[in-house]
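A.B. asks: need a 3D model of the following:
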Amino acid sequence: MEQRLIQTLAEWLLEAQHTVILTGAGMSTESGLPDFRSNQGLWYGRDPQEIASVYAIKHNREDFVDFYRWRIKEVDKYKPHIGHHLLTRWQRQGLVQRIITQNVDGFHHQAESHDVIELHGSLRELYCMDCGHRTEAKRYLQEKGEVCPQCGGFLRPDIVLFGEMLDTQAIETAFAEARQAELFIVLGSSLQVSPANMLPMEAKEAGAKLAIVNLHDTLLDPQADLLIEGKVGEVLQKTDEWLNRKRNFGMV
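C.D. replies: Below is the predicted model of the structure:
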């Protein structure tokens, strides 16, 4: 990992008046969570349409509940990594203005970041499809935890399922933030899923600098102003160290 690239990212963070972060699955896998499509991934040997869709709620509810009970239990085994906590620190220092995430694990909230736009919802909460009552996700781990305590209706995770549209307000806010950005940083996303993969170009076309940090190639690598290949946590830690050195020498 070239020090020059780290220094550039740090300098851009200091210069930008409005920095927006987009995090993807690579951010979560560094905490230990499985990805989606590898041989050890979430969907390996499973059909998401059968267990994680609107269809599953209507026609395969028992398997739906079992699957999300397992997912909630799995997420609870892991914690935010150094990268999540550094983004929170940078928010408090005024270096980052908004975080947008494709992830549903809630790790940004656990790391106490604020005003996070969760494009695909969150496994942190359940809500009743009948009365709208909300409760914490750990209720699913109880026997009959899918039954609403208020009305007896069906509790489901507050995430976007296969066959559902993303929340309109979340999408509109994310695109508004992208257009306002002076610096847009992609962390751990292959940028294959729409409409999240449109946000970086929305920012760039509005005049922002685009930085991408990922272990593997992304579809927008040719459009990036700065491309760093590496683990998100390590890159952010090295960037933070550079920022601290500059502060200690009175250069900030």
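A.B. asks: C-alpha from now on. contacts and neighbour counts both.
C.D. replies: Fine.
A.B. asks: I'd like the distance from stretch 224-241 to the chain centre, please.
C.D. replies: 17 Å (CA atoms, centre = their mean, to the nearest Å).
A.B. asks: that stretch: end-to-end distance?
C.D. replies: 23 Å (CA to CA, to the nearest Å).
A.B. asks: neighbouring contacts of that stretch?
C.D. replies: With contact meaning CA atoms under 8 Å, 6 or more residues apart in numbering, stretch 224-241 is reached by 1, 5-7, 9-10, 26-27, 30, 81-84, 86, 187-188, 209-216, 221.
A.B. asks: in helices only, show me those residues.
C.D. replies: Counted as lying in helices by DSSP state H, out of the contacts of stretch 224-241, are Leu5, Ile6, Gln7, Leu9, Ala10, Gly26, Met27, Ile82, Gly83, His84, Leu86.
A.B. asks: quick one: the helices in the chain, in order.
C.D. replies: For the chain, helices defined by DSSP H occupy the ranges 3-15, 25-29, 48-51, 54-59, 61-75, 82-92, 107-110, 168-180, 199-205, 232-248.
A.B. asks: quick one: the first one to helix 82-92, angle?
C.D. replies: I take that to be helix 3-15. 30 degrees (axes from the mean of the first three to the mean of the last three CA atoms, to 10 degrees).
A.B. asks: for helix 3-15, which helices and strands make contact with it?
C.D. replies: Under the contact criterion of 3 or more CA pairs under 8 Å, 6 or more residues apart in numbering; DSSP states H and E, helix 3-15 touches strand 226-229, helix 232-248.
A.B. asks: hmm, 10 Å instead?
C.D. replies: Helix 3-15 is packed against strand 183-187, strand 209-214, strand 226-229, helix 232-248, with contacts defined by 3 or more CA pairs under 10 Å, 6 or more residues apart in numbering; DSSP states H and E.
A.B. asks: following up with a second sequence; could you model it the same way so I can compare the two?
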Amino acid sequence: MKHIVVLTGAGMSAESGIKTFRDADGLWEGHDVMEVATPEGFKRNPELVLNFYNERRKQLKEVEPNQAHKDLAALENNYKVSIITQNVDDLHERTGSSNVIHLHGELRKIRSSGYENDIRTWSEDIHLGDTCEKGHQLRPHIVWFGEAVPMIDTAVEICQQADILVIIGTSMQVYPAAGLLDFAPTQTPIYYIDPKPAIGSSGKVTVIVKSATEGMKELLALL
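C.D. replies: Now for the predicted structure:
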């Protein structure tokens, strides 16, 4: 059974109504990303940051997976599929994808600000003063700018095993995620779906200049 490895970015979830700051001049839902997506921002104004992610968590309950999510999940009927996503939503899981690696964390998890491995599932608000058993403030389980990406080594290993690599809805500008395609075996074909692709077609890269849902239709026909 061939192994398809899929790298997904914000464009994957855009058609479900989840916004990306990269489409809005550095603003994410009206906020400067440096204020809501950095450790420094959290130190300066933890209540602002907690409230920001509380709103994102509420938004997640109001959106649904789109057809592209469903098509990826259906690929598991004929292929081994590994999804490596930069997205912090759970839309891949909600469509039945069984092997999802979140590079940048997950909205529906929290962790202790003092013990990074103290991670737990969480679907409600986090308030200032909510602490772990050892007294440290709870924070979103999100990899902020300037923080290490704990799952990157796992993602590299998965890419090295790819028979087919698919990239969907990513600007190819956020590292280390953007460098993952370089770890695919030299003979592995790469399909890149994005309405504004950052790279062009080449010998091994087929660019599909479409949205995630339309691009997945074309990819399924090619496969």
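A.B. asks: just to revisit the earlier point, out of the helices of the first structure, nearest to Ile117 of the first structure?
C.D. replies: With CA to CA as the criterion, Ile117 of the first structure lies closest to helix 168-180 of the helices of the first structure, at 6.2 Å.
A.B. asks: which residues does Gly11 of the second structure contact?
C.D. replies: Residues near Gly11 of the second structure by CA atoms under 10 Å, 6 or more residues apart in numbering: 18-20, 23, 87, 168-171, 193-196, 211-213.
A.B. asks: got it, and Leu95 of the first structure?
C.D. replies: Counted by CA under 10 Å, 6+ apart, Leu95 of the first structure has contacts 10, 12-20, 87-89.
A.B. asks: biggest separation within these, which pair?
C.D. replies: Largest separation among the contacts of Leu95 of the first structure by CA to CA: Glu15 and Thr88, giving 18.5 Å.
A.B. asks: export the helices and strands packed on helix 3-15 of the first structure to CSV and tack on distance to Ala52 of the first structure and mean neighbour count?
C.D. replies: Output for those, formatted as CSV (distance: least, CA to CA, whole Å; neighbours: other CA atoms under 10 Å):
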stretch, distance to Ala52 of the first structure, mean neighbour count
strand 183-187, 26, 27
strand 209-214, 27, 24
strand 226-229, 32, 19
helix 232-248, 28, 17
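A.B. asks: okay, these in CSV with distance to Ile99 of the first structure next?
C.D. replies: Converted to CSV, those look like this (distance: least, CA to CA, whole Å):
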stretch, distance to Ile99 of the first structure
strand 183-187, 10
strand 209-214, 14
strand 226-229, 19
helix 232-248, 14
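A.B. asks: of those, which is nearest Cys128 of the first structure?
C.D. replies: Nearest of these (CA to CA): strand 183-187, 32.9 Å.
A.B. asks: packing partners of the closest one?
C.D. replies: helix 3-15, strand 19-23, helix 25-29, strand 98-101, helix 199-205, strand 209-214, strand 226-229, helix 232-248.
A.B. asks: which residues touch the fifth one?
C.D. replies: By that I understand helix 199-205 of the first structure. The list of residues contacting helix 199-205 of the first structure from outside it, by CA under 10 Å, 6+ apart, reads 20-22, 100, 171, 174-186, 191, 206-212, 220, 223-225.
A.B. asks: which of those residues are buried?
C.D. replies: Buried members of the contacts of helix 199-205 of the first structure, scored by 16 or more other CA atoms under 10 Å, are 20-22, 100, 171, 174-175, 177-186, 191, 208-212, 220, 224.
A.B. asks: show me the residue at the heart of the first structure, geometrically.
C.D. replies: Nearest to the geometric centre of the first structure sits Thr101, at 2.8 Å (CA atoms, centre = their mean).
A.B. asks: translate it into the numbering of the second structure.
C.D. replies: In the second structure, the residue paired with Thr101 of the first structure according to TM-score structural alignment is Thr85.
A.B. asks: quick one: that match from Met1 of the second structure, how far?
C.D. replies: Using CA to CA, one obtains 22 Å as the distance from Thr85 of the second structure to Met1 of the second structure.
A.B. asks: over to Val156 of the second structure?
C.D. replies: 20 Å.
A.B. asks: one more: Asn66 of the second structure?
C.D. replies: 26 Å.
A.B. asks: neighbour count winner among those two?
C.D. replies: Higher neighbour count among Asn66 of the second structure and Met1: Asn66, with 19 against 8, using other CA atoms under 10 Å.
A.B. asks: do I have it right that the more buried one meets Ser16?
C.D. replies: Yes - between Asn66 of the second structure and Ser16 a contact is recorded at 5.6 Å, counting by CA atoms under 10 Å.
A.B. asks: which neighbours do the two share?
C.D. replies: Shared contacts of Asn66 of the second structure and Ser16, defined by CA under 10 Å, 6+ apart, are found at Leu91.
A.B. asks: can you list contacts of the top strand by length along the second structure?
C.D. replies: Of all the segments of type strand in the second structure, defined by DSSP state E, the longest one is strand 105-112. Here strand 105-112 of the second structure makes contact (CA under 10 Å, 6+ apart) with 53-54, 56-58, 60, 85-90, 116-124, 126, 130-144, 149-151.
A.B. asks: switch the cut-off to 6 Å
C.D. replies: 88-89, 118-123, 132, 138-143 (CA atoms under 6 Å, 6 or more residues apart in numbering).
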